[in-house]
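In: mind folding the following:
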Amino acid sequence: MSPTITFEATDEEKETLKAYCEQEGRTQTDILRSYIRSLKRKIRADGT
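Out: As a prediction, the model looks like this:
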């Protein structure tokens, strides 16, 4: 099992994530993993 990441979010942020997941038909985990992967690509794009 992968390590768990826990963080605090406002009610508004949680609702935004929930609405986006429903719109896209994807889980919160899938959306957050996808976003983290996109950060890795951005780091590479900056040359670091």
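In: when you work out contacts or count neighbours from here on, use the C-alpha atoms and nothing else.
Out: Fine.
In: report all helices and strands that the longest helix anywhere in the chain contacts.
Out: The helix of greatest length in the chain, counted in residues with DSSP state H as the criterion, is given as helix 28-45. Helix 28-45 makes packing contacts with helix 11-24 when contacts are defined by 3 or more C-alpha pairs under 8 Å, 6 or more residues apart in numbering; DSSP states H and E.
In: this one next, for a side-by-side:
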Amino acid sequence: MLNKKSDVKQLSINLSVQEVEKLEKYCQKTGRQTNDIIRELVRTLPIVVPHKL
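Out: Got it, this is the predicted structure:
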């Protein structure tokens, strides 16, 4: 987990109105904050290993 303030970086993103509405509805239904949802989604991204030639 995060131990120090230096372990955190703030990120700003642009979302369409539809994307924001979808995220807000999901947060309301799950009772979770948007930051938590986005962090979870980022953590589940696969690690891409580049192929050597």
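In: ok, back up a step: give me the residues contacting the longest helix of structure 1.
Out: Helix 28-45 of structure 1 is contacted by residues 17-18, 21 when judged by C-alpha atoms under 8 Å, 6 or more residues apart in numbering.
In: and the residue nearest the centre of structure 2, how close does it get to Val48 of structure 2?
Out: With distances taken as C-alpha atoms, centre = their mean, Ile38 lies nearest the centre of structure 2, 2.0 Å away. Relative to Val48 of structure 2, Ile38 of structure 2 is positioned 19 Å away (criterion: C-alpha to C-alpha, to the nearest Å).
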